[in-house]
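K.L.:
Below: sequence and its predicted model.
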Amino acid sequence: MAIQEHIQLAVDKAKAGGEVYFIGIGGIGMSALARYFHARGAKVSGYDKTPTVLTRELEASGIAIHYTDDLSLAPQHPDLVVFTPAIPKDHTELNHFLNNGFVVTKRSDVLGALTNGSFNICVAGTHGKTTISTMVGHVLRHTGFGCNAFLGGISTNYGTNFWSSENDVCVVEADEYDRSFLKLSPNIAVVSAMDADHLDIYGDEKSLQDTFVLFAQQVKEDGLLLHKYGLGRMSEVKGVAKISYSHSYDYAQAYAANVQMHLGGYQFDAVLPGGTIPDVELRVGGMHNVENAMAAIAIAAHLGIEADKIRAAIRDFKGVKRRFEYQLAPEVQEAGAFVQPVFIDDYAHHPEELRALLKSARALFKGRKITVLFQPHLFTRTRDFAEGFGESLSLADEVVLLPIYPARELPIDGVNSEMLLQYISRDNKRIVEKSEVVNWMAQYARTINKEFGEVIITAGAGDIDTLVQPIKQVLEKA
């Protein structure tokens, strides 16, 4: 029997009330699968290296999790073992299951098996995929269309990265890392960006783009491919209907017209191949999110959802945790009153994401000083895009760098945050240890301009998110 058939049988057994064990259960994608099986009545448990807010939520829902690599704490006879590539190869539990005849597989294989036979909306891209997939899932849920959502971020509206529906439609964040998204079979696919990333996996930008073309080519014969306007290589995809989308370029087939900024959000007309939806209101910041909304709106319209329902759903969209997330939102100020600082937290960890983040903040808050606290993520990414990081970070007025967050990697000689400083053209730049950031912010907060207001941004995909609430408290007191 083929390996994929073994996986499919194990997944089906687990769905019917079997036992599933997750090694690395605290990952955003892994936790969505854990929630899925738990909701289906399976016995779910897991291991992770450290407790997090996410693992505590899983435990509170009834999922047993332990935090030491100890076979005595793992289940004896799970029907399915799911692991993340971030787990070390010498992990005792993982090797036990690998060497003793258990069905052990990656998250991508399980996701492929779960969506085998369903109507799938798969959202891919080196940037934007989390927000677009969450927007699509939200619109389908809010309008009553219904879907199962497997997301790579926490929806602010619902406080989760997974929800289910009786409608056999799946919204899936399609991850390019390790070519995982090639396991999916989209009825509708989105490609939002193909910028160089994960070069430790792909080697170069062309290889990464080749894989995105393969993904797009997997759209079913009667399906639809949506892609950001300007992704030239999408022209190589044949035999499927295509729609290009954009935040404002009217060369695209779906775009936002008459865009107006208001109190950290936007109002615009959504121009679509089948007509225009006027007066769409998006209450989250960033022009890139207007673009993301256009992809979600185009999908909803393609599915036949009424314009009024789409408009209401977009207006009610509250965003994704750590995606241009207002911790201290802009407020209408009385004449002569102190202008409170705006505090934004974002997951940006690639030069293009930082560029979009800082340009959006600059456009929304003209004239205000912008200070960014950035934690680089991965030694390889920092090395490969050092110049690009410098150019993007230079869009801020002041830059604070934290040491590199290593994630799954070992240090690389000469690759550090000090190396990045030389590429940042601003004079106001420094490195602050993570343990000293809150103290630094307490000092900095005393100097914040209260007449014009300032913008503080935390960015990065590591553990900088643990500093967000302490920084917020400092700014609120200031």
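P.N.:
Perfect, I can see it now. Just so it is clear, the model here is predicted, and its values are computed rather than measured.
K.L.:
switch to C-alpha atoms for all contacts and neighbour counts from now on
P.N.:
Will do.
K.L.:
if I look at the closest residue to residue 93 other than its chain neighbours, how far off is residue 242?
P.N.:
Once flanking residues are discounted, residue 93 sits nearest to residue 71: 5.6 Å by C-alpha to C-alpha, 6 or more residues apart in numbering. Counting by C-alpha to C-alpha, to the nearest Å, the gap from residue 71 to residue 242 is 50 Å.
K.L.:
Look at these two and report which has more neighbours.
P.N.:
residue 242 (19 against 13; other C-alpha atoms under 10 Å).
K.L.:
before we move on, which element is that one in?
P.N.:
Per DSSP states H and E, residue 242 falls inside strand 241-246.
K.L.:
Need the three-state assignment for the nearest residue to residue 311 once chain neighbours are set aside.
P.N.:
Spatial nearest neighbour of residue 311, chain neighbours left out: residue 280 (5.5 Å); criterion: C-alpha to C-alpha, 6+ apart. Secondary structure, DSSP: H, G, I helix; E, B strand; the rest coil: residue 280 is strand.
K.L.:
Residue 280: neighbour count?
P.N.:
23.
K.L.:
how near is it to residue 315?
P.N.:
7 Å.
K.L.:
ditto for residue 61
P.N.:
30 Å.
K.L.:
between the two, which one's more packed in?
P.N.:
residue 315 (16 against 12).
K.L.:
which element is the more buried one on?
P.N.:
Short version, using DSSP H and E: residue 315 is in helix 307-316.
K.L.:
And that helix, what does it pack against?
P.N.:
For helix 307-316, the packing partners by 3 or more C-alpha pairs under 8 Å, 6 or more residues apart in numbering; DSSP states H and E come out as helix 129-142, strand 275-282, helix 287-302.
K.L.:
So residue 266 is in contact with residue 258, correct?
P.N.:
No. Shown here, residue 266 and residue 258 do not form a contact pair, counting by C-alpha atoms under 8 Å, at 10.0 Å.
K.L.:
wouldn't residue 130 be in contact with residue 152 here?
P.N.:
Yes. With contact defined as C-alpha under 8 Å, residue 130 counts as touching residue 152 (5.5 Å).
K.L.:
Mind listing the shared neighbours of these two?
P.N.:
residue 173 (C-alpha atoms under 8 Å, 6 or more residues apart in numbering).
K.L.:
Distance of the spatially most central residue of the chain relative to residue 250?
P.N.:
In the chain, the residue lying closest to the centroid (C-alpha atoms, centre = their mean) is residue 130, at 3.5 Å. Note on residue 130: its distance to residue 250, by C-alpha to C-alpha, is 25 Å.
K.L.:
now do residue 189
P.N.:
On the measure of C-alpha to C-alpha, residue 189 and residue 250 end up 22 Å apart.
K.L.:
got another, please set it beside the one above:
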Amino acid sequence: MNLEHIHHVYFIGIGGVGMSALARYFHAHNKQVMGYDKTPTETTAGLIELGIAVHFEDDAANLDFNQLSIDHTLVVYTPAIPKTHSELNAFIKAGYPVMKRAQVLGLVTQNTYCLAVAGTHGKTTTTSILAHLLYSCDVPLTAFLGGFSENYQSNYISKGTAVTVVEADEFDRSFLTLSPNMACITSMDADHLDIYGDAATLQTSFKDFAAKLKPEGTLFVKQGLTLAGKTYGIEDGSDYCATNIRIHNGTYVFDVQTPSTTLNDIKFNLPGRHNLSNALIALAMAAEYGCPHQQLAKALALYKGVKRRFTYHIKTSELVYIDDYAHHPEEIKAVYQAVKEMFPNRRNVIVFQPHLFSRTRDFAEGFAESLSLFDEVLLLDIYPARELPIAGVDAAWLLEKITQTNKQLISKSDIVQKVKESGASVVLTVGAGDIGEDVKHIKQALELAEK
């Protein structure tokens, strides 16, 4: 498909973080953009503000096929959309070109210098850091992020079209549509077993992704992964290695050993060794691209993070409130490690919303182990997203497996009251479901209670 010939782009699931970034891209390139999403959100409100038409009722009768000519319209959908979706089926039946988001991303990036970030954890933060570093070094880039950058208040960053920065998403094998010039793989822990079946098949898919690099392309892999490439890691002798790590006033200060030199006293403000690792690989990729080391160090110190990635909403001597998107046991462990490193002597409580019945079933023991690390666990019902319930898999079943005795099931309406009753001075809301929509209310209620 030649995107130059496309005049209209119709998105089914336009409010998704990856979909909305593409919608912004096509809008910025003077295409007529419109679409459907299930519910109004801040993201859809932002698109409407740009002049993009968004509606929230799935009714094929609303489609104006006279306006949307087959030869000049592209329909983009997300795999999260059910196969029974009436608009999607109407477009397919009418013969329109219909493509998954990942396929379109492959088209957009194919004639650019593409830097791609893959891995079951750390993709969004690493991509966001990398985009920020390149932007700060005046690289003519377009970046598609899987979250909203605090520096740019957007999931779409543009300063030109010669270079693209993208998340290479393993869900539905989406990343196999990309052919990057430079890529990294941050992790290959088992996930999305509803798609892959087992961990070995998932790892094979990452190897397939590595093979998609363009000739003479550069692959970075986290030290310990069974893939050939330049390595990176923390105090482990990797090609790019973070050493001499200190914490000064809540900020990491560290050195970076590269294959050719040592960069001293690099500063990074996000807590947690997992974030330090993300910063290291972003720095390595930007340095390998050719960005000056001094500019990279300055830009990294100014990086603010991604919305819902260990985001501080309250940070006082009496109360800390953090919100995070973690939805895998290893991610929850990383959040706990960051909390204990930054607030070692303060009592904490986690409010966790499990995401997907299948993921809860497949990693129940891991969830139980990671959640049990916290001083108190408040567990919400499972957020189903694209799934139907699975018999015997629910929040009560997961709660039984948690060994921390200070635990209970709660509803979303109980969150603030139960947090107050906990007496904790470090509060976390965690999960990839709709708990993020409640953060503003929780923050206001906790601040009011503090007064």
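P.N.:
Nice, I can see it. What you see is a predicted model, and the numbers here were worked out from it, not measured in a lab.
K.L.:
Which part of the second structure matches stretch 377-392 of the first structure?
P.N.:
Here stretch 377-392 of the first structure aligns to the second structure at residues 355-370, judged by TM-score structural alignment.
K.L.:
Please apply the same query to stretch 44-51 of the first structure.
P.N.:
Counting by TM-score structural alignment, stretch 44-51 of the first structure sits on residues 33-40 of the second structure.
K.L.:
what about that stretch, how long is it end to end?
P.N.:
Stretch 33-40 of the second structure end-to-end distance (C-alpha to C-alpha) = 17 Å.
K.L.:
cool, and stretch 22-41 of the second structure?
P.N.:
Terminal-residue distance, stretch 22-41 of the second structure (C-alpha to C-alpha): 17 Å.
K.L.:
Mind jotting down where the helices sit in the stretch 1-150 of the first structure?
P.N.:
3-15, 28-39, 53-60, 92-98, 107-114, 129-142 (DSSP state H, counting those that start in this stretch).
K.L.:
which outside residues touch the second one?
P.N.:
Helix 28-39 of the first structure has contacts (C-alpha under 8 Å, 6+ apart) with 14-15, 20, 22, 24-25, 43-44, 54, 58, 63, 84, 107, 111, 150-153, 161-164.
K.L.:
Now, of those, which are buried?
P.N.:
Buried members of these, counted by 16 or more other C-alpha atoms under 10 Å: 14-15, 20, 22, 24-25, 43-44, 54, 58, 63, 84, 107, 111, 150-153, 161-164.
K.L.:
These in strands, which ones?
P.N.:
In this view, those that belong to strands under DSSP state E are 20, 22, 43, 44, 150, 151, 152, 153, 161, 162, 163.
K.L.:
Among those, which pair sits farthest apart?
P.N.:
Greatest spatial distance in those: 43 and 153, 23.9 Å, computed using C-alpha to C-alpha.
K.L.:
about what we covered before: just the endpoints, please. Distance across the match of stretch 377-392 of the first structure?
P.N.:
Stretch 355-370 of the second structure: ends 15 Å apart by C-alpha to C-alpha.
K.L.:
Can you work out which residues contact both of residue 280 and residue 315 of the first structure?
P.N.:
By C-alpha under 8 Å, 6+ apart, no residue touches both residue 280 of the first structure and residue 315.
K.L.:
wait, isn't residue 118 of the first structure in contact with residue 168?
P.N.:
Yes. Taking C-alpha under 8 Å as the definition, residue 118 of the first structure is a contact partner of residue 168 at 5.6 Å.
K.L.:
what do we get in the first structure for residue 162 of the second structure?
P.N.:
Per TM-score structural alignment, residue 162 of the second structure is aligned with residue 168.
K.L.:
quick one: contacts for that match?
P.N.:
118, 119, 147, 148.
K.L.:
Tell me how far it lies from residue 32 of the first structure.
P.N.:
Counting by C-alpha to C-alpha, the gap from residue 168 of the first structure to residue 32 of the first structure is 17 Å.
K.L.:
and if you look at residue 309 of the first structure?
P.N.:
Counting by C-alpha to C-alpha - residue 309 of the first structure and residue 32 of the first structure are separated by 27 Å.
K.L.:
neighbours around residue 440 of the first structure, how many?
P.N.:
The burial count for residue 440 of the first structure: 15, using other C-alpha under 10 Å.
K.L.:
where in the first structure is the aligned partner of stretch 214-223 of the second structure, by residue range?
P.N.:
Counting by TM-score structural alignment, stretch 214-223 of the second structure corresponds to residues 220-229.
K.L.:
Any idea how far the matching stretch is from the middle of the chain?
P.N.:
21 Å (C-alpha atoms, centre = their mean, to the nearest Å).
K.L.:
Can you give the contact residues for it?
P.N.:
185-193, 216, 219, 234, 239-246, 251-252, 295.
K.L.:
Could you double-check that residue 174 of the first structure sits in contact with residue 122?
P.N.:
Yes. Here residue 174 of the first structure reaches residue 122: they are 5.6 Å apart, a contact under C-alpha under 8 Å.
K.L.:
Which neighbours do those two have in common?
P.N.:
Contacts common to residue 174 of the first structure and residue 122, judged by C-alpha under 8 Å, 6+ apart, are residue 184.
K.L.:
what helix or strand does residue 210 of the first structure sit in?
P.N.:
helix 205-217.
K.L.:
mean shift between that helix and the second structure?
P.N.:
Once the two are superposed, helix 205-217 of the first structure sits an average of 0.4 Å from its aligned residues in the second structure (mean C-alpha distance after the TM-score superposition for the first structure).
K.L.:
Which elements pack onto that helix?
P.N.:
Checking 3+ C-alpha pairs under 8 Å, 6+ apart, helix 205-217 of the first structure ends up next to strand 188-191.
K.L.:
so the strand it packs on corresponds to what in the second structure?
P.N.:
So strand 188-191 of the first structure sits over residues 182-185 in the second structure, by TM-score structural alignment.
K.L.:
Run through who's touching the matching stretch.
P.N.:
114-119, 210, 213, 217-222, 281, 285.
K.L.:
All the helices of the stretch 251-400 of the second structure, residue numbers only.
P.N.:
273-289, 293-301, 329-342, 357-362, 364-371, 395-401.
K.L.:
With distance to residue 416 of the second structure added, can I get these in a markdown table?
P.N.:
Shown next, in a markdown table, are the helices of the stretch 251-400 of the second structure (distance: least, C-alpha to C-alpha, whole Å):
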| stretch | distance to residue 416 of the second structure |
| --- | --- |
| helix 273-289 | 28 |
| helix 293-301 | 34 |
| helix 329-342 | 20 |
| helix 357-362 | 24 |
| helix 364-371 | 19 |
| helix 395-401 | 19 |
